[in-house]
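[1] can't give you the sequence, but here's the structure:
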């Protein structure tokens, strides 16, 4: 039913791991095969292509559904329907940022301080040109084919680059003076395909599986038993997503309590629960959380 396109390159590993965790494992003959399959009745075919091109191909109807970054959607002017952000990326769950950077020892502190004719290197010439025009600066935009941060100061005066952690820019001795946009990975659909009720329903189901995995990441299910006298004290310790589920134990005094909590800090929480009177404490991993 759905023709799906997934990103190759820096997002590839994280994307394939996400789909596998969503029970939508991508099968291909080798890591360099651009064609793949997913054993799911909603997915007709899978291609793996560079994220720079995915927005355009989905917009043109070559694919019904795709995953790419907001940065490339904006750069290519692709007309797609966004089904929502998928908050994952190659290194962290943080979004990437498209920023303007100059040499660390430059007196320039703001984009507005840059002169007309400033030389700018970037892999995003369309977005960059629009940004500098919005600031009233006549910039000399130069397309970069990589190693953009290495071109300051002898080749260009500043760069427009994406960063997730900022580590590479700092290592190159650069400083950020402005942010153009923030970009998460997005699940996008072809507008005509999205108008098809059957396809739109299938797209929504795929999105539910992917979001369920992302929602579960970093969380665990905690189950425990507690006596009547200690219930309130135990409940106060539980930082739950919603109110904990509390059930009366059959045939004896006390309660069974379960809730979802962040894995971070579980090493402190479990001993504290035991100290507060909880017994039979179980920590369980979560595959998906669907609201």
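    Cool, the structure landed. Just so you know, these numbers come straight off a predicted model, no measurement behind them.
[2] CA only for contacts and neighbour counts going forward, please
    Noted.
[3] buried set for whichever helix in the chain runs longest?
    The residue-count maximum for a helix in the chain (DSSP state H) belongs to helix 197-216. By neighbour count on 16 or more other C-alpha atoms under 10 Å, the buried set for helix 197-216 is 199-200, 202-203, 206-216.
[4] can you list contacts of the helix or strand following it?
    Counting by DSSP states H and E, the next helix or strand C-terminal to helix 197-216 is strand 219-226. For strand 219-226, the surrounding residues in contact (C-alpha atoms under 8 Å, 6 or more residues apart in numbering) are 234, 254-264, 277-286.
[5] putting a second one here so we can go through both:
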């Protein structure tokens, strides 16, 4: 029913991990660009560069695709951004499209860029539009990679993506402006989104992917608590809404369950124990579907 284009390159590993955790594992064969997903909703899978995916989805070659919002903006592709999937090359996070200059440049902000400056980038359309808004005429030149290596010898500044800025700093570059922030998106073609049968399948795939995203970094905590210690224990608990409380069969004690951030359980569990919780279980969560 659905054809889907998955990204090759920097987003590939995290995308494959997400689909595996969503119970939609991508199975590669000797034909690396034509893997399969063993799911009745997905009939064709292709691995392509993320730069191309928004265009191919917009043109109807694929019903679904995964690419960055940066490439949707750069290509101007007319697609439906079905869901935000906040992961990048190194895991969860947002990437930034930035304007950077060499460390010893007198430029402090984008407005300081001298007219006629040479700007190297893989995002010429976004870059031109940005400087047009500033009213600064610049010479935008397309970069085929290693963009940071061209400043200052060949170019005066660059526009590129960064997660942490570390690569720019290592190459003696300094960020002077954030042009836009981008996350990975689940994209759909207009025709697929308007088709009732395909739209239902797209929404089901979205539910699985977002369920994994929501569950990342979360655990389920379950514990037994005596009735007279209930308030003390509950006061320690985080919860998405409220903790679930159930009476234990044949006992005056209760079972309490809640969701907590994995990063906090090393502090939380001892506090729960001190407050009166017993038989505390920590259980990994694979999906949270709201």
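    Looks like it came in fine. What you see is a predicted model; the values in this text were computed from it and never measured.
[6] picking up where we left off before, which single one of the buried residues of helix 197-216 of the first structure is nearest to residue 7 of the first structure?
    Of all the buried residues of helix 197-216 of the first structure, residue 7 of the first structure sits closest to residue 210, with 15.2 Å by C-alpha to C-alpha.
[7] Name the nearest residue to the residue opposite that closest one in the second structure once aligned, sequence neighbours excluded.
    Correspondence of residue 210 of the first structure to the second structure, assessed by TM-score structural alignment: residue 209. Sequence neighbours aside, residue 22 is the residue nearest to residue 209 of the second structure in space, at 5.6 Å (criterion: C-alpha to C-alpha, 6 or more residues apart in numbering).
[8] After whatever helix or strand residue 58 of the first structure lives in, which helix or strand is next?
    Using DSSP H and E, residue 58 of the first structure maps to helix 51-59. Sequence order places strand 65-69 as the next helix or strand after helix 51-59 of the first structure, per DSSP H and E.
[9] The helix or strand just after that following strand: how far from the chain's middle?
    Next along the chain after strand 65-69 of the first structure, taking DSSP H and E as the criterion, comes helix 70-76. Centroid displacement of helix 70-76 of the first structure relative to its chain, using C-alpha atoms, centre = their mean, to the nearest Å, is 15 Å.
[10] after superposition, how close is helix 70-76 of the first structure to the second structure?
    Here helix 70-76 of the first structure, set against the second structure after superposition, deviates by a mean of 0.9 Å using mean C-alpha distance after the TM-score superposition for the first structure.
[11] What is the burial count for the residue nearest to residue 209 of the second structure?
    Using other C-alpha atoms under 10 Å, residue 22 of the second structure has 20 other residues around it.
[12] Now do it against residue 274 of the second structure, distance only.
    Counting by C-alpha to C-alpha, to the nearest Å, the gap from residue 22 of the second structure to residue 274 of the second structure is 37 Å.
[13] re the thing from before, and the longest helix of the first structure, how far from the second structure on average?
    After superposition onto the second structure, the average distance of helix 197-216 of the first structure to its aligned residues comes to 0.3 Å, using mean C-alpha distance after the TM-score superposition for the first structure.
[14] what comes into contact with that helix?
    Helix 197-216 of the first structure is contacted by residues 1-2, 18-19, 21-23, 42, 65, 83, 86-88, 187, 193-194, 286-290 when judged by C-alpha under 8 Å, 6+ apart.
[15] follow-up on the earlier one: which of the contacts of strand 219-226 of the first structure fall in strands?
    255-262, 279-285 (DSSP state E).
[16] Among those residues, the buried ones, what's the PyMOL command?
    Selecting only the buried entries of these in PyMOL, with 16+ other C-alpha under 10 Å as the criterion:
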select buried, resi 255+256+257+258+259+260+261+262+281+283
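[17] So which residue is smack in the middle of the second structure?
    The residue lying closest to the centre of the second structure (C-alpha atoms, centre = their mean) is residue 86, at 2.0 Å.
[18] ok, now which ones touch that residue?
    Counting by C-alpha under 8 Å, 6+ apart, residue 86 of the second structure touches 92-94, 183-185, 213.
[19] Which positions within the helix holding residue 58 of the first structure qualify as buried?
    Going by neighbour count (16+ other C-alpha under 10 Å), the buried part of helix 51-59 of the first structure is 51-52, 54-59.
[20] and of those, the nearest to residue 137 of the first structure?
    When these are ranked by distance to residue 137 of the first structure (C-alpha to C-alpha), residue 52 comes first, at 26.6 Å.
[21] dump the residue contacts of the spatially closest residue to that closest one that is not a sequence neighbour.
    Nearest non-adjacent residue to residue 52 of the first structure, counting by C-alpha to C-alpha, 6+ apart: residue 72, 5.5 Å away. Residues in contact with residue 72 of the first structure, defined by C-alpha under 8 Å, 6+ apart, are 51-53, 55.
[22] same thing but at 10 Å, please
    Residue 72 of the first structure is in contact with 51-56, 78, 124, 127, 183, 185, counting by C-alpha atoms under 10 Å, 6 or more residues apart in numbering.
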